[in-house]
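**Q** Here you go, sequence then predicted model.
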Amino acid sequence: MLDKILYNTVLCQTFSPCGKYLVAGNIYGQLAVFDLDNIFNPVVEQLTSDFNKPKHTHLLDPNNQICSLVSTDKFLVVGTVNEISGWDWKVILNSKLSKPSWTIKVQSQSFIEKCDINCLWYKEEEGKLYAGCGDNKVYAYNLEDGRLVTTYEGHSDFIHCIHSQGQQLISAGEDGLVLLWDLRVKNSYNKIVPHSNSKVSRPDIGKWVGAAALGEDWIVCGGGPRLSLWHLRSLDAVTVFDIPDHGIHVSFFQDDCVFAGGAAKHLYQLSYSGEVRVELPVSATTVYSAVLRTSPNKVLAIAGSSPEIDLCTSFNYRDQVLHFR
């Protein structure tokens, strides 16, 4: 029998608060913990052939995939199916995994039996955790007591991603909508429908929106529709990016650049006007996760439908390849 880990898919990643560890979650319910200090600053005399493999691999639940991850100062927060768990970082960095410090059961109010926690966002200043879910809703929880504070309803299909800046939150989903929320209000105050724009629409790929992010004055989003840059106030599509992808799953702003990836051979760095600045080759046939950190190491980690995770320290080329196997 072929080893199923060769067909691994990594859906999510996050860095430890100190930045010295990368944690990745896969479709088999496993968490891989990589020691970045050891990878970037190896002691040559002690270097072994498995230095780029996980320091620890923890199996949470073989029946449920790890859908989303986010880090707080104290906890690794894990979104699976119907459940969000918080694991003390000290526990995660041990070889044996004990029980989580806390668990939140996501009580879906719809007919859906299995509700995937597709995306998580933590707002440290509020002590709140936001979860975009498979029952079409975004939930806000108070992390001090696990209490459900607010439910944001407006999508008619499952949510792919959420992103927040200040008092604003953006959500995007399978229904093809990008909704804008004021976190103090339960109803969205505006929306973008990318597939209704003829310059952006790609009916052959679908109307779903797999990634969306907020900037100071801009929104970047893509999925079935082309990756595009929208003005936050006017909600006009200012730039439609010409990249050879078959669906976008990752997009974010960094240093006056748009980073984006999905079903393509590269992770792209693009100017706001549409110029391709960097084409980073990737190991995955489809990128589902790209996380970036600037301290203590400058590192970009790219993962998806592959047991390999690409590490880039200059953001211009691939320095290392980690093996989640």
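**A** Arrived safely, thanks for sending. Residues are numbered from 1 along each chain as shown.
**Q** can we go C-alpha only for contacts and neighbour counts from here?
**A** Noted.
**Q** The nearest residue to residue 251 once chain neighbours are set aside - how many residues pack around it?
**A** Leaving aside its sequence neighbours, residue 251 sits nearest to residue 260 (Cα to Cα, 6 or more residues apart in numbering; 4.3 Å). Using other Cα atoms under 10 Å, residue 260 is surrounded by 26 other residues.
**Q** The one 5 residues further on now?
**A** Here the count is done by other Cα under 10 Å, and residue 265 has 18 residues near it.
**Q** nearest spatial neighbour of residue 131, skipping sequence neighbours?
**A** Per Cα to Cα, 6+ apart, closest to residue 131 is residue 120, 4.6 Å.
**Q** Surely the one you found touches residue 130?
**A** Yes: with contact defined as Cα atoms under 8 Å, residue 120 reaches residue 130; the gap is 5.6 Å.
**Q** burial count for residue 320?
**A** For residue 320, the neighbour count with other Cα under 10 Å is 16.
**Q** hold the first one in mind and look at this next one:
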Amino acid sequence: MGPVELLHMSVFSQSFSPCGRFLAAGNNYGEIAVFSLSAALSPDATPLSQKPVLRFTGTCTSSYRYSLYWYLYDEDFPSQDNSLVFGGGDNNVHILDLEHGVFKSVLQGHTDYVHCVSVRDREAEILSGGEDGAGVQRQTSFYQDMILAVGEGPSVSHCLLGGEVKAQIPCSPQSLNTLQLNTSSTEHRVLTVGGSSDLIDVFTNLSYRTFSLSF
């Protein structure tokens, strides 16, 4: 991918692996990249450690955004597998088997692009929301007694539960689309933020950006 494409790249979605050691992210060119957090956070990390360990194009053509959800069925269930669920601009939800690198199924029903997906692991139930129903303008996450929020503008807002903005932490992208808290691993517990850039900011401390992953 050339410098012009990188200049116009936006990251729309992220999902941590169930083990907490990997991060999947989707951009506006229909690409999905998988980053190794264990490598990027290592004391021996190099610039190469902040690049994807796996990168592929989804089933949609370019200029489509993806919503992502990475899940692993419980080992007590016979249908256990390691899958990435994502929706995008083709109005469908796709399930990718990460162990074998093949698409397992396509779920139809939306009439416009899919904003978000989530999975109830034990019931193997996939929930999705799209432009045909309700649009997502901001993304929020709860952390202790705060709400972390992103939207228009280059900062993560730390808000009190009553709505008061306590702090705004600068980020690399000028407009933010997605944030994720990694709660699956205490060793790799980070906040990641993506938006109108090829960079994904990583926070090991919520008060400042530690480094950035890049497509």
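**A** Sure thing, it's come through. None of the values given here were measured: they were computed from a predicted structure.
**Q** Report the TM-score for the pair.
**A** Once superposed, chain against chain, the TM-score is 0.85 (TM-score structural alignment, normalised by the length of structure 2); 201 aligned residues with a Cα RMSD of 1.9 Å.
**Q** Translate the residue nearest to residue 131 of structure 1 into the numbering of structure 2.
**A** Residue 120 of structure 1 maps onto residue 117 in structure 2 when the alignment is built from TM-score structural alignment.
**Q** and what of residue 100 of structure 1?
**A** Superposed on structure 2 with TM-score structural alignment, residue 100 of structure 1 falls opposite residue 103.
**Q** That match falls within a helix, correct?
**A** No: using DSSP: H, G, I helix; E, B strand; the rest coil, the assignment for residue 103 of structure 2 is strand, not a helix.
**Q** which residues does it contact?
**A** Neighbouring residues of residue 103 of structure 2 by Cα atoms under 8 Å, 6 or more residues apart in numbering: 94-97.
**Q** Could you let me know which of those ends up closest to residue 123 of structure 2?
**A** Distance ranking of the contacts of residue 103 of structure 2 against residue 123 of structure 2, using Cα to Cα, places residue 95 first at 15.7 Å.
**Q** which position in structure 1 aligns with the closest one?
**A** So residue 95 of structure 2 corresponds to residue 86, using TM-score structural alignment.
**Q** Could you do residue 144 of structure 2 as well?
**A** Match for residue 144 of structure 2 (TM-score structural alignment): residue 255.
**Q** Mind telling me what residue 55 of structure 2 corresponds to in structure 1?
**A** In structure 1, the residue paired with residue 55 of structure 2 is residue 57, using TM-score structural alignment.
**Q** contacting residues for residue 50 of structure 2?
**A** By Cα under 8 Å, 6+ apart, the residues touching residue 50 of structure 2 are 35-36, 39-40, 212-214.
**Q** can you tell me which of these stay in contact in structure 1?
**A** Compared against structure 1 with both residues aligned by TM-score structural alignment, their matches' Cα atoms under 8 Å, these retain 35, 40, 212-214.
**Q** Just the residues you listed: which are in helices?
**A** Mapping these onto helices (DSSP state H) picks out residue 40.
**Q** would you turn the kept ones among the contacts of residue 50 of structure 2 into a markdown table with distance to residue 164 of structure 2?
**A** Shown next, in a markdown table, are those (distance: Cα to Cα, whole Å):
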| residue | distance to residue 164 of structure 2 |
| --- | --- |
| 35 | 34 |
| 40 | 34 |
| 212 | 28 |
| 213 | 30 |
| 214 | 32 |
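**Q** hmm, which of the kept ones among the contacts of residue 50 of structure 2 are the buried ones?
**A** 35, 40, 212-214 (16 or more other Cα atoms under 10 Å).
**Q** Could you measure from the residue nearest to residue 251 of structure 1 over to residue 288 of structure 1?
**A** 10 Å (Cα to Cα, to the nearest Å).
**Q** For stretch 20-39 of structure 2, grab the matching residue range in structure 1.
**A** Using TM-score structural alignment, stretch 20-39 of structure 2 pairs with 19-38 in structure 1.
**Q** contacts for that stretch?
**A** So stretch 19-38 of structure 1 is in contact with 8-16, 51-69, 92-93, 293, 295-297, 324, going by Cα under 8 Å, 6+ apart.
**Q** Give the PyMOL command for selecting the buried subset of those residues.
**A** Only the buried entries of the contacts of stretch 19-38 of structure 1 go into this PyMOL selection, using 16+ other Cα under 10 Å:
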select buried, resi 8+9+10+11+12+13+14+15+16+51+52+53+54+55+56+57+58+60+64+65+66+67+68+69+92+93+324
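**Q** Do I have it right that residue 192 of structure 1 meets residue 172?
**A** No: counting by Cα under 8 Å, residue 192 of structure 1 stays clear of residue 172, with 9.4 Å between them.
**Q** Now the common contact residues for these two.
**A** Residues touching both residue 192 of structure 1 and residue 172 (Cα under 8 Å, 6+ apart): 178-179.
**Q** So these two - more neighbours on which side?
**A** Neighbour totals were compared for residue 192 of structure 1 and residue 172, and residue 172 leads with 32 against 19 (other Cα under 10 Å).
**Q** Please name the nearest non-neighbouring residue to the more buried one.
**A** Nearest non-adjacent residue to residue 172 of structure 1, counting by Cα to Cα, 6+ apart: residue 178, 4.5 Å away.
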